[in-house]
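[1] Fold the stuff below for me.
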Amino acid sequence: MYEWLNALPKAELHLHLEGSLEPELLFRLAERNGVALPWADVDSLRRAYAFNNLQEFLDLYYQGANVLRTEQDFYDLTWAYLEKCKAQNVVHTEPFFDPQTHTDRGIPFEVALGGISAALRDGRERLGISSGLILSFLRHLSEEAAFETLAQALPYRDAFFAVGLDSSEVGHPPSKFRRVFDKARSEGLLTVAHAGEEGPPAYIWEALDLLKVSRIDHGVRAAEDPRLIERLIEEQIPLTVCPLSNIKLCVFDDMRRHNILQLLEQGVKVTVNSDDPAYFGGYVTENFVALHEGLGMTEEQARRLAQNSLDARLA
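    All right, here's what the predicted structure looks like:
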């Protein structure tokens, strides 16, 4: 089944580039840049990937991102992910990047964006993988900080097509960022937002009504609100679901309890994505395999999920 699922043409719509930083590359970049790491080796770092919640993961994620210092580092990070896409027949990707993760530690905005953009361009030309970049605001920071990031980004407007919202969800509702999303849309940018991962269905309503998003990232807790499910079906609003991530971060305690196929059969436009694959144990194909093994996903369901991802492209 792996080979069949791997060969299926797919798009990935929920991928954090910083979360694709594999331990082997992390150690190489640390050595290249003279960054001291708290882990002795790759194996000890992998053993640290045991998370009880989103915040525990984020603490490690931001620590790992500290090795990214130069434009070449960001290029190498992005190129490694694109090579994985090529190997898994991901024909289109719309990755996120978090500029505040880097600017807050003194890395100029244009350094990160330059490396990422160059790799995405080479991916289009050399690998045939189409793409569009999404700039994400960190929701645990202030809306004022998001406004500053947007101002930094607008001179490079052609390098990204949308803004998103990620990081710690609980206690940071989408409404906190209503004005900066209004500004982004006034500049012609599309919007997406993480909602309904650890946060309640009310956050999904806010993302739709206040941030005017085109897609909901995660969204699995929509199942708790029948009226919201009706809306998602009626408006065919895509959910970029990340099954292995949901298990690793204890959103569901077992893949057999995941609701993605239930949502699919209800008519919700769910898609399969890897989120932060270096930390959560798999890229897109591995997520499809997990659904087959844990939920008995059929080939017909896999085709629908893959087609949903292609249909839900925004770039």
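[2] hey, let's count contacts and neighbours off CA atoms from now on
    Fine.
[3] How about stretch 196-213, which residues are buried there?
    If you call a residue buried by 16 or more other CA atoms under 10 Å, then stretch 196-213 has these buried ones: 196-208, 210-213.
[4] from these, which ones fall inside helices?
    Cross-referencing these against helices under DSSP state H gives 201-208.
[5] for the helix or strand hosting E110, packing partners?
    Taking DSSP states H and E as the definition, E110 sits inside helix 109-122. In terms of contacts (3 or more CA pairs under 8 Å, 6 or more residues apart in numbering; DSSP states H and E), helix 109-122 is packed against helix 71-87, helix 99-103.
[6] One more, so I can put them side by side:
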Amino acid sequence: MTDSTAPASSPSRASSAFSAFSASSPSDDALRALPKAELHLHIEGTLEPELAFELAARNGVALPFASVDELAAAYDFADLQSFLDLYYATMAVLQTEDDFAELTRHYLRRASEQGVRHAELFFDPQAHTARGVPIETVIDGIGGALDEAERDLGISGGLILCFLRDQPVASADRTLSAALTRRERLLGVGLDSAEVGYPPSLFQDVFARARAEGLHAVAHAGEEGPAGYVVEALDLLGAERIDHGIRSLDDPALIERLARDRIPLTVCPLSNQRLQATPDLALHPLHSLAEAGVAVTINSDDPAYFGGYIADNFIAVRDTLGLTSAQAEAYARTSIDASFASDARKAELRRELEAWRG
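    Sure, this is the predicted structure:
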């Protein structure tokens, strides 16, 4: 978390403030217009079926689906592993720098319509280099589209390289070395893919290398894995944000620590529902975490697969858990505070948020 993040507040004060919000409920349009930062977004997870078929035709890739509709139907998966199997299969259409740029442009245009003003994009280079795609192709394509978005859409952002935790640690180490040829493009490193059985501790050394290069550190933990993985990510990886982290509620001492140290959680409600982490969205712990004083943000994760981009997640929270305008503003403000944007950019975004309220 950057130095400009708001100071710590006790869980009791945060709970009081959260429950004291006004009762007005924002409209769909208001939630789409709400200026916000997206901090948990896998760019490969924005590959819509239509674009997948377009890129497959361009690159001569045979997808194992007869039509766009058949592929769209396959997006109705049952659990994390079935999602990952589909996720990596469709990724085969991404081959050139232009492909990665086009994928990113599609997301950023959609994100702009959903109120995203700053986006920190996860990407999975090992899934591409394993197919023979140079890491420079991946980074330059995504990064070039981000440059365009800053110029044309007013969206700032950067790239967070995620290591696949179910791949050997040596592969992560090689990937970091290769990516450092594009160091200026990278905000940080992260850790994703199947969580159970792959604790953060495995990646302690490669994260230490990344931090020594001045990169920020984040990590997926406490989604399908236990609260103890969150503790490991903090203590051993130096994680400044925790991606998901919803199982932190299983450990009261951890919740107290997250609240005290203002360690943000990048929560993804529709993703948690689709992957059965919280099968009933009405029981999602989002508000409980916020009421405990934890810095919580709302994000979309892999929106093409999980049925909603970021404003869609805000709308689903409003419809299922209840969400006032002041709560929506608080979640958006936390996303700005928890981002790795410069202090000057954060100040700009906070002014936009004040104008939304006004």
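[7] How about the residue mapped onto D302 of the second structure from the first structure: what's its closest non-neighbour residue?
    Alignment note (TM-score structural alignment): D302 of the second structure maps to D276 of the first structure. Leaving aside its sequence neighbours, D276 of the first structure sits nearest to G19 (CA to CA, 6 or more residues apart in numbering; 4.0 Å).
[8] Next up, the contacts around the one you found.
    Listed by CA atoms under 8 Å, 6 or more residues apart in numbering, the contact set of G19 of the first structure reads 61, 275-279.
[9] just the helices in the stretch 1-150 of the first structure please.
    Secondary structure of the stretch 1-150 of the first structure (DSSP state H, counting those that start in this stretch): helices located at 2-7, 23-33, 42-47, 54-65, 71-87, 99-103, 109-122, 143-153.
[10] Put together TSV for those helices, with mean neighbour count on each row.
    Below are those laid out as TSV (neighbours: other CA atoms under 10 Å):
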stretch	mean neighbour count
helix 2-7	14
helix 23-33	17
helix 42-47	13
helix 54-65	16
helix 71-87	20
helix 99-103	19
helix 109-122	20
helix 143-153	17
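[11] returning to that earlier point: how close does the equivalent of the residue nearest to D276 of the first structure over in the second structure sit to L103 of the second structure?
    Across the two structures, G19 of the first structure finds its equivalent in G45 of the second structure, going by TM-score structural alignment. Separation of G45 of the second structure from L103 of the second structure (CA to CA, to the nearest Å): 10 Å.
[12] Alignment lookup: R126 of the first structure to the second structure.
    By TM-score structural alignment, R126 of the first structure lines up with D152.
[13] neighbours of that match, just the number please.
    By other CA atoms under 10 Å, 10 other residues sit near D152 of the second structure.
[14] For it, give me its contacts.
    Contact analysis of D152 of the second structure by CA under 8 Å, 6+ apart lists nothing.
[15] residues contacting A149 of the second structure?
    105, 108, 155-156.
[16] so H128 of the second structure makes contact with E136?
    No: H128 of the second structure is not in contact with E136 according to CA atoms under 8 Å; the separation is 10.7 Å.
[17] Let me know the closest of the ones in helices among the buried residues of stretch 196-213 of the first structure to V180 of the first structure.
    A207 (12.8 Å; CA to CA).
[18] residues making contact with stretch 334-354 of the second structure?
    Outside of stretch 334-354 of the second structure, the residues that reach it under the criterion CA under 8 Å, 6+ apart are 1-2, 4-6, 34-39, 117-118, 120, 157, 187, 241, 264, 295-298, 329, 332-333.
[19] Just the buried residues of those.
    With neighbours counted by 16+ other CA under 10 Å, the contacts of stretch 334-354 of the second structure contain buried members at 1, 5, 34-39, 117-118, 120, 157, 187, 241, 264, 295-298, 329, 332-333.
[20] which position in the second structure aligns with I233 of the first structure?
    Alignment note: I233 of the first structure maps to A259 in the second structure; criterion TM-score structural alignment.
[21] thinking that match is in contact with V296, fair?
    No: using CA under 8 Å as the test, A259 of the second structure is too far from V296 to be in contact (9.9 Å).
[22] Please say which position in the first structure A227 of the second structure maps to.
    Alignment note: A227 of the second structure maps to P201 in the first structure; criterion TM-score structural alignment.
[23] got the contact list for its match?
    With contacts defined as CA under 8 Å, 6+ apart, the neighbours of P201 of the first structure are 195, 219, 221-222, 224-225, 228.
[24] How about S245 of the first structure?
    By CA under 8 Å, 6+ apart, the contact set of S245 of the first structure is 274-277, 280.
[25] can those go into CSV with extra columns for neighbour count?
    What follows is the contacts of S245 of the first structure, written out as CSV (neighbours: other CA under 10 Å):
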residue, neighbour count
S274, 30
D275, 31
D276, 24
P277, 25
F280, 24
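[26] mind listing which of these are in helices?
    When DSSP H defines the helices, the subset of the contacts of S245 of the first structure inside them is 277, 280.
[27] Next, format the contacts of S245 of the first structure as TSV and append distance to L141 of the first structure.
    Written out in TSV, the entries for these read as follows (distance: CA to CA, whole Å):
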residue	distance to L141 of the first structure
S274	24
D275	21
D276	20
P277	24
F280	24
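[28] ok, the match of D302 of the second structure touching L15?
    Yes: A contact is recorded between D276 of the first structure and L15 when judged using CA under 8 Å, the distance being 6.2 Å.
[29] which residue numbers in the first structure go with stretch 161-173 of the second structure?
    Following TM-score structural alignment, the partner segment of stretch 161-173 of the second structure in the first structure covers residues 135-147.
[30] What lies in contact with the matching stretch?
    Stretch 135-147 of the first structure has contacts (CA under 8 Å, 6+ apart) with 96-100, 149, 160, 162-169, 172, 176-177, 180.
[31] repeat that with 6 Å
    Contacting residues not belonging to stretch 135-147 of the first structure are listed as 96-98, 163-168, 177, 180 [CA atoms under 6 Å, 6 or more residues apart in numbering].
[32] So which of those residues are in helices?
    Taking DSSP H, the ones among the contacts of stretch 135-147 of the first structure that sit in helices are V180.
[33] can you tell me which of the contacts of stretch 135-147 of the first structure are in strands?
    Here DSSP state E is the test, and the contacts of stretch 135-147 of the first structure give 96-97, 163-166 as lying in strands.
[34] coming back round to it: most neighbours, which of the contacts of P201 of the first structure?
    For the contacts of P201 of the first structure, counting by other CA under 10 Å, the largest number of neighbours falls to A195: 31 neighbours.
[35] ok, now which ones touch the residue sitting nearest the centre point of the second structure?
    The geometric centre of the second structure, computed from its C-alpha atoms, lies nearest to H40 (CA atoms, centre = their mean), at 0.8 Å. Neighbouring residues of H40 of the second structure by CA under 6 Å, 6+ apart: 266, 299, 301.
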